[in-house]
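> Sequence unavailable; structure follows:
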């Protein structure tokens, strides 16, 4: 009996290899930086059309949402993870409360949250499930007297009835978890006058909203997918890349949304062959301008502020104790503050988060230095990651439930520290500083220090 026909019978090995190479080069050509930037610009034009149609401000769902919004049109940022909407993994993040969005809703009566997704999906899970979960949970917590807005709303063409039902069954559990943080519900409720109502917009949708506006009964949350899942043939840009801004670390060569918009005209007209060198030059120039992050007070604590390392040299005189997470000691701060300067030797990124685990015990010295009027500043390179972890450790060990420093503190981690307490204190930081971004590794280091 003859053997089945094999691919090798039809294509010689060298030809097959050449075909594979050619297809790889074609794919890389399609995903070129030029095609990505042009696609982002086209998607941004759609986003502006949505903003005009609804007459609402734009909020970027980071990390990629800011690529699609000109900085002068951006009203804020949110941090909703698609992974919290993945099938079977549905979650309400107590680490990313996103309560800053409520301020925008209270000011404008609604907003448009912008995100994108790569090829193969019509919208990201963050828009179809993560944010709807967040809306349902907060509506129940803040507006218990309006049960008409307590139900989960998801886009029926994206989320099946079965998945919708499974998610909705978890909402009461999420509400209990949020309530356990003991947030100031009255204050949050005063931020916005009405519960939230989500609607979804994707490229190709008719921008006709007359049937869902014009009522004071709800705050409209438009969930706009910037990228188009249709074929490139329907676009004015022949080499359209869906979700072009996603995973920018792998293709943008250090370019970020702010630099993209600041140098838009130059980038959009440069030949592909010149783009890498141009981007390198733009990024290098931006690095010379060190950004300063003003100290943010962690309320209700009256003793603790968070900033970045670059800011520490400017404001150190306003604080009694300065704790810096950095690779090397800052000799100027050490000379000026002497024993009131605490250096935690941590590099940037995941390595720094792991190093934090062995550096946190240095905080034990604080118990003998604090008074009720002490002002403590914590810094790291960004002011968003390691410094947040250090601040969390301080809040759990040195601050009482009303935020005041505990003068009976010892150099040991108190017995009353628990997972619930850690979540509660972390919520203080996330409410005070919505763009805080402690990595999972950072929080694991803090948990290891506090829980043993």
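Done, it's in. What you are looking at is a predicted structure, and each value in this text was computed from that prediction instead of being measured.
> okay, CA-based contacts and neighbour counts for the rest of this
Will do.
> So for stretch 444-452, what gets flagged as buried?
Buried residues in stretch 444-452, counted by 16 or more other C-alpha atoms under 10 Å: 444-447, 449-450.
> so where do the helices sit in the stretch 1-150 of the chain?
Secondary structure of the stretch 1-150 of the chain by DSSP state H, counting those that start in this stretch: the helices cover 7-10, 13-30, 33-54, 100-108, 125, 131-142.
> Adding mean neighbour count and distance to residue 432, write these out as TSV.
Formatted as TSV, the helices of the stretch 1-150 of the chain follow (neighbours: other C-alpha atoms under 10 Å; distance: least, C-alpha to C-alpha, whole Å):
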stretch	mean neighbour count	distance to residue 432
helix 7-10	10	62
helix 13-30	12	43
helix 33-54	20	28
helix 100-108	18	9
helix 125	25	27
helix 131-142	23	18
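> ok, residue 136 touching residue 150?
Yes - Residue 136 lies in contact with residue 150 (C-alpha atoms under 8 Å); the separation is 5.6 Å.
> Second structure follows, compare the two:
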């Protein structure tokens, strides 16, 4: 049987091999990004957000609104539709309110015009938010009427404005507030549409159990509605629709890639690959979207060959990594430039962001990546305890100084490759760095700072490590607060400010989230964020139910937008607090 050939005489097997070429992938992304830019120019009032990770490739870093959003296609897969609390994306609602709408960019590979994340997951999200806001608004209106009736019965003189402000009563027009599930008829069948629509009210009830929608009832003045744009869409470029005059906030779901046969199509000088930005770890050679866009002219120079493109990509990645190492602050050494940037560093560390770290308010927990936990800058930035959840850590020169061996204590928890957890306790006066100590009081100089290393491997290898390290982390935090109370009593210090605790891993996405979740459940009050000694001792395990653990996880996901805890990590945390068998207690050796 003859091999099928396209019009250019090339067989499909050759095209499939070329589809894996980095050059073809990057040129395809460049072509799709031009379409995205063209569509975005039609609606300059709307911020452009990328659906992580694929969508990030299609928007130039200078135009993208950060942080991005995280909607998974699996939440829209047929039969398993869901509103996932881990992907609530509360910052997106603020972006929509502040700008009157938004554009969300994503892409999909062959066989589809629109990815499930845009065609189903985001529409489910919109309908759920609309329903939850309406439900809460009606509850508040009912409470308002009941309160005003009660006041009239006892002749209490309170104005409508005062009552409305007290109860945050929205001016919601119930009859015209759209709570329908909107879908794309060319993609979603009537049957699937009906099945999803039946679930929306239940999704809204689930959301309301975990967060108070009252603030949104006074800020979200119009419902949210998805609008779809693709390269196949017909749009009047000279006369785009005016969404300022409609009764909803548009969420423009922009699918970047063209639909082509078999997901591949020959173009002038390259092979177009639909959805090239998907599954970046399979083709990117270490490139990131930022590296690609910052070096696009170098990587896609006219006439460049596929092999030369790969060589240049490797060089870009190597240069980037070398630059990161060179600009990293050496341990135990501070330059004059470091001294000048101390206040800037502190501001960067205490600004919630996906790139560095995020405050999990109202608790004293912060979750960050490796950059936020560098010694000793992390202590100088204002953290009282830093918990490193990485399996590998270079021995800091700070610990090798004279007397340094007395600062580090090995703990009983055994993690990756048999490594023990270790705790460093150090005084500010012992820091061998150039810091401004003139304004430090004696109490500040004598105060202890802590660095806890929990050797937890990444991925599946770290599951048992995580289970063993949870009680170590809880006990270390417990001792921190008890020691702080003792120190304040001895020095007659009335300041009751809670110490800041930074929990970090390589990216601040998984392992650090698991440890932080365990700390929130076991050590901190849900409402006030204050320390609560629930365990009472290192040998006693605090039990919690699944709903309470989910609420604390929702708290993390609402503040740490980069958080991506795996199912395995969450299962380990649930096992620790809900299993009848106690994990090994954390004890000092």
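Thanks, I have the structure now. Just so it is clear, the structure is predicted and the values come from calculations on it, not from any experiment.
> what's the TM between chain one and chain two?
TM-score for the superposed chains, counting by TM-score structural alignment, normalised by the length of structure 1: 0.89, backed by 433 aligned residues with a C-alpha RMSD of 2.6 Å.
> which one of the helices of the stretch 1-150 of structure 1 lies closest to residue 331 of structure 1?
Evaluated over the helices of the stretch 1-150 of structure 1, closeness to residue 331 of structure 1 peaks at helix 100-108, with 37.0 Å, by C-alpha to C-alpha.
> corresponding residues in structure 2 for that closest one?
Counting by TM-score structural alignment, helix 100-108 of structure 1 pairs with residues 91-99 of structure 2.
> and that stretch, how far from structure 1 on average?
The superposed stretch 91-99 of structure 2 is, by mean C-alpha distance after the TM-score superposition for structure 1, a mean 1.4 Å from where its aligned residues fall in structure 1.
> if I pick residue 208 of structure 1, what's in contact with it?
Residues in contact with residue 208 of structure 1, defined by C-alpha atoms under 8 Å, 6 or more residues apart in numbering, are residue 53.
> 6 Å - rerun?
Neighbouring residues of residue 208 of structure 1 by C-alpha atoms under 6 Å, 6 or more residues apart in numbering: there are none.
> separation between it and residue 230 of structure 1?
With distances taken as C-alpha to C-alpha, to the nearest Å, residue 208 of structure 1 is found 21 Å from residue 230 of structure 1.
> Using the three-state scheme, assign residue 366 of structure 2.
With DSSP: H, G, I helix; E, B strand; the rest coil as the basis, residue 366 of structure 2 sits in strand.
> And it, what's its match in structure 1?
Aligned by TM-score structural alignment, residue 366 of structure 2 pairs with residue 305 of structure 1.
> what about that match, how many neighbours?
23 (other C-alpha atoms under 10 Å).
> Which stretches in the stretch 151-300 of structure 1 count as strands?
Assigned by DSSP state E, counting those that start in this stretch, the stretch 151-300 of structure 1 shows strands spanning 196-201, 219-225, 296-297.
> Among the ones you listed, which comes closest to residue 311 of structure 1?
Nearest to residue 311 of structure 1, of all those, is strand 296-297, at 11.4 Å by C-alpha to C-alpha.
> elements contacting the closest one?
Contacting strand 296-297 of structure 1 under the criterion 3 or more C-alpha pairs under 6 Å, 6 or more residues apart in numbering; DSSP states H and E are the following elements: strand 304-308.
> change it to 10 Å
The elements that strand 296-297 of structure 1 packs onto, with contact taken as 3 or more C-alpha pairs under 10 Å, 6 or more residues apart in numbering; DSSP states H and E, are strand 304-308, strand 376-380, helix 419-432.
> By how much does it deviate from structure 2 on average?
Superposed on structure 2, strand 296-297 of structure 1 shows a mean distance of 1.5 Å to its aligned residues (mean C-alpha distance after the TM-score superposition for structure 1).
> so can I have CSV of the strands of the stretch 151-300 of structure 1 showing distance to residue 27 of structure 1 and mean neighbour count?
Formatted as CSV, the strands of the stretch 151-300 of structure 1 follow (distance: least, C-alpha to C-alpha, whole Å; neighbours: other C-alpha atoms under 10 Å):
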stretch, distance to residue 27 of structure 1, mean neighbour count
strand 196-201, 29, 20
strand 219-225, 24, 24
strand 296-297, 45, 18
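> in which helix or strand would I find residue 452 of structure 2?
In the assignment (DSSP states H and E), residue 452 of structure 2 maps to strand 448-453.
> Which residue of structure 2 sits opposite residue 63 of structure 1 in the alignment?
In structure 2, residue 63 of structure 1 lands on residue 53 (TM-score structural alignment).
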